[in-house]
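*Asks:* My questions are about this predicted structure, shown below with the sequence.
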Amino acid sequence: MSYDLIVIGGGPAGYWAARRASDENLRTLLIEKKSIGGTCLNEGCIPSKVLLNSAKLFTSVKEGAKFGVVADNVKFEPETVIERKNRIVKKLSGGILNQLKSRGTEIIYGKAKIIGKMDGVFELTVNDTVVRGKNLLIATGSKPKIPVIDGIMEGLENGYVLTNSEFLDLKSLPASLVILGAGAVGLETASYYSMLGCKVTVLEMSDRIALNTGRGFAENLMKIFRKKGIDFYFNSSILNISHDSITFYSNGREYVLHPDYVLLCTGRTPVVDELGIENIGLTPEKDGIKIDETCQTNISRVYAAGDVTGGSMLAHTAFRQADVCVNNILGKKDVMRYDNIPYVIYSCPEIAGVGETEESAAGKGINYEKHTLSLQYSGRFVAENESGFELCEILVDKNSRRLIGVHIAGSYVSEIYMVQL
């Protein structure tokens, strides 16, 4: 079978590119080895939002007296929450599948391997079938990064060390847990379990949380999370993990904790193994497949998009990269920019931002000024929060008076539209 475009991977970058290409009357094949929607929909962003929504609702009901809403014997049922999460994932994945089929996108489930290039056409195998395409888009996503720690593989095998694939399916609440990593996934996970009464400890190898925010902003955030009962240890180095303990150093001091589970939120690594990319002369970098501003690799008509490219592992990035790929395949010159991609951390409080931080602005030599604005100026915020945790920092270029960065934390800040700067 021959196609105008073959897409490997059905996550945000892959399914959006396939949809766009099909809309443009390109004969498109999408190859997905597991489930349409990728990690984001099946094991990441969407499941975590479902769980966090239930935890926030539970907390709101418990604390409702200050708003004139009183309820007794409020219970949280994790098993019901997980069942609802699974229904939502199935519904959304089915919706994407129907959209693709309605546009004529062909879909094959299986593991793709690139054989090579013959007469200007790329050849791949999937389920023992050979398929050919004029253009190739690699959108294979990422997988959990497993740090080298004594005992970690045994922990994964025996179920007391969990990745996002497992801890988003826990149907009973642990009394205590340790989270490795204080990035977006780590903070969301810490928020979920701490709101439900679990004792949460976060170990971070760097010296602060939320590295995509500014240092001062992150320090204020950490104070908020600590008030919610979450413990943090920075500059952490894990010595070993066993079935009933984790031993680590933090700032030169040794500690031993005894959690029910250790959750890995240590980042993700691009999936490039066993794809056969070497058969067309494509060699991945350490942090993923290298692409130019048109999202093309060093091999003509071979593109890459999404987490497999490393760097900005956000759904917003994946969607935009997919657009750039398809536009350039169609001969419409388009380039990828990374300086104004918004981010959201669905923790409690929520965190959102776009543009420069103080560190990045200073690193670029931008003459900037910082303004701190209270969310108390927002009528909605005051109406919906009795004692709010809120931060808002705005960065402005002194010379051009141009807005170059906004970073905020508080209830519902994920709903604030981050305009292109």
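*Replies:* Received it, and whenever you're ready, just let me know what you need.

*Asks:* C-alpha only now, for contacts and for neighbours.
*Replies:* Fine.

*Asks:* all helices in the stretch 151-300 of the chain, in order from the N-terminus.
*Replies:* 152-158, 164-167, 184-195, 215-227 (DSSP state H, counting those that start in this stretch).

*Asks:* What residues sit buried inside the biggest helix by length in the chain?
*Replies:* For the chain, the longest helix by residue count, based on DSSP state H, is helix 78-102. Residues 78, 81-82, 84-85, 88-90, 92-93, 96-97, 100 are the ones in helix 78-102 that count as buried (16 or more other Cα atoms under 10 Å).

*Asks:* same for that helix, what does it pack against?
*Replies:* Packed against helix 78-102 by the contact rule (3 or more Cα pairs under 8 Å, 6 or more residues apart in numbering; DSSP states H and E) you find helix 12-23, helix 38-42, helix 45-62.

*Asks:* what element comes up after the first one heading to the C-terminus?
*Replies:* Heading C-terminal from helix 12-23, the first helix or strand you meet, by DSSP states H and E, is strand 28-32.

*Asks:* contact partners of that following strand?
*Replies:* 3-10, 14-15, 18, 21-22, 105-112, 126 (Cα atoms under 8 Å, 6 or more residues apart in numbering).

*Asks:* tilt between it and helix 78-102?
*Replies:* Relative orientation of strand 28-32 versus helix 78-102 (axes from the mean of the first three to the mean of the last three Cα atoms, to 10 degrees): 160 degrees.

*Asks:* Next one for the comparison:
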Amino acid sequence: MAAQSFDLIVIGAGPGGYVAAIRAAQLGLKTAVVEREHLGGICLNWGCIPTKALLRSAEVFHLMERAKDFGLSADKIGYDLNAVVKRSRGVAKQLTSGVGHLLKKNKVTVVMGEATIPTKGKVSVKTDKGTEELTAKNIILATGARARELPGLEADGDLVWTYKHALQPPRMPKKLLVIGSGAIGIEFASFYHTLGADTTVVEVMDRILPVEDAEISAFAKKSFTKQGMTIKEKAMVKQLDRGKGKVTAHIEVNGKVEKHDFDTVISAVGIVGNVENLGLEALGVKIDRTHVVTDEFCRTGVEGLYAIGDIAGAPWLAHKASHEGVMVAELIAGKHAHPVKPESIAGCTYCQPQVASVGYSEAKAKELGYEVKVGRFPFIGNGKAIALGEPEGLIKTVFDAKTGELLGAHMIGAEVTELIQGYVVGRQLETTEEDLMNTVFPHPTLSEMMHESVLDAYGRVIHM
């Protein structure tokens, strides 16, 4: 069979790949996307989306337990874990079929199978019907990443879980150990703890949520501890002894090894890029610690070959992948493309309380040589937060003292994952403290705290 030829072939149909394919098709490029498992990738099927559905169930359950605080009564509150999971899977399925529809609507050719790149400009796809040969001048690698497995801590689906098992749990954990306190670890810890699991989180770094501003990490730790979670920082799980229905974890804290029993362990210790079996080494692609090395335009250094999203390194976020996909499609189509700056990408964690940030932490800004002005505003000083029954939280802003540039914003509390976008837009428009101070924020809203935090950085805070 003759090889099908395209202007662009995208390998991987996650939020990087499918978005790149759609944008390329919109720009008139004949485009194909190759996917080995599910349209929508990990994000839609096993990541961002189904976890948010689970966390929403936990949030509603938590509110039901607090009914009395709101002058309401709710008796015999409970949950059906299978039904909670079923809803989450339904949400994922609905969105996945939506991706298929979008690709079809934009006339993108979808090839389901496993891709390799035998030579430059050629993609060979192993499908269930045999092998299909595709050719294109441009190829985008968007193969994503998978959970990192540490020796001795490998998942078995019964006692030790990865995120996939945690999304379709065989049972409700009673005593849970979560290894790793990045977004994935903390979200699962938050979900299971809210539903009643006695939860311990172990983090090897000196604080949980290590990519966040130190003040936010400290606030989160205090909040989780108050909820009854056990948090162990500067700690390492050395080994897991698996028995019948229980795991004994050897946890090293301050040079001493403690032994604790759990019935379930969730490993969330980072990710590794899906770089194997594609033929990248033979093509001369540079790979550094399982990630493809690229320039700011996602070019790999091999002509016509680009890499976007998780396979191209941190930050490992769906929205970064999508934006890179659009940028590369526009670059290939000869448009003026804007590189994606890592520090202008917001990170969101949907635990309880939520965490969100953009730009530099206070420590990072100082390390880069900035003289900073820092503002803070607590949720307790905000009318809407108190009316919502969510008085715990903090908004922190970091400015360049010399120019008034907004260097970073960091938040913890109710709905901050929605609020952060205000600061993201501000940074994109190169706003200064003056612009933000002169902006009229609607009342009563949580967003007013964003205003007050800016005012506080310049000694002009009103409600504190």
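*Replies:* Good, I have the coordinates. Since the structure is predicted, the reported quantities are computational estimates derived from the model, not experimental observations.

*Asks:* TM-score for these two?
*Replies:* The pair, once superposed, lands on a TM-score of 0.95 when counted by TM-score structural alignment, normalised by the length of structure 1; 413 aligned residues with a Cα RMSD of 1.3 Å.

*Asks:* circling back to that earlier point, looking at the helices and strands packed on helix 78-102 of structure 1, which is buried most?
*Replies:* helix 12-23 (a mean of 26; mean count of other Cα atoms under 10 Å).

*Asks:* Please tell me which residues of structure 2 the longest helix of structure 1 aligns onto.
*Replies:* Aligned by TM-score structural alignment, helix 78-102 of structure 1 falls on residues 81-105 of structure 2.

*Asks:* With structure 1 overlaid, report how far the matching stretch is off on average.
*Replies:* Compared with structure 1 after the fit, stretch 81-105 of structure 2 shows a mean deviation of 0.6 Å (mean Cα distance after the TM-score superposition for structure 1).

*Asks:* what's in contact with that stretch?
*Replies:* By Cα under 8 Å, 6+ apart, stretch 81-105 of structure 2 touches 18, 21-22, 38-40, 44-46, 49-51, 53-54, 57, 109-110, 167-168, 172.

*Asks:* ok, now stretch 306-314 of structure 2?
*Replies:* 16-17, 138-145, 273-275, 290-294, 298-300, 316-318, 320-322, 324-325, 328.

*Asks:* swap the cut-off to 7 Å and go again
*Replies:* Here stretch 306-314 of structure 2 makes contact (Cα atoms under 7 Å, 6 or more residues apart in numbering) with 16, 139-145, 273-274, 291-294, 298-300, 316, 320-321, 324-325.

*Asks:* Stretch 125-141 of structure 2 too?
*Replies:* By Cα under 7 Å, 6+ apart, stretch 125-141 of structure 2 touches 3-12, 112-116, 121-124, 304-308.

*Asks:* mind listing what's buried in it?
*Replies:* Per 16+ other Cα under 10 Å, stretch 125-141 of structure 2 contains these buried residues: 125-127, 132-141.

*Asks:* Figure out how far it is from the centre of its chain.
*Replies:* Distance, stretch centre to chain centre, for stretch 125-141 of structure 2: 29 Å (Cα atoms, centre = their mean, to the nearest Å).

*Asks:* and the gap between whatever residue of structure 1 lines up with Glu367 of structure 2 and Pro342 of structure 1?
*Replies:* Aligning on TM-score structural alignment places Glu367 of structure 2 opposite Gly363 in structure 1. Separation of Gly363 of structure 1 from Pro342 of structure 1 (Cα to Cα, to the nearest Å): 20 Å.

*Asks:* higher neighbour count, these two?
*Replies:* Pro342 (19 against 9; other Cα atoms under 10 Å).

*Asks:* what's the offset of the longest helix of structure 1 from the middle of its chain?
*Replies:* 18 Å.

*Asks:* helix or strand right after it?
*Replies:* Helix 78-102 of structure 1 is succeeded, C-terminally, by strand 106-109 (DSSP H and E).

*Asks:* Much appreciated, bye for now.
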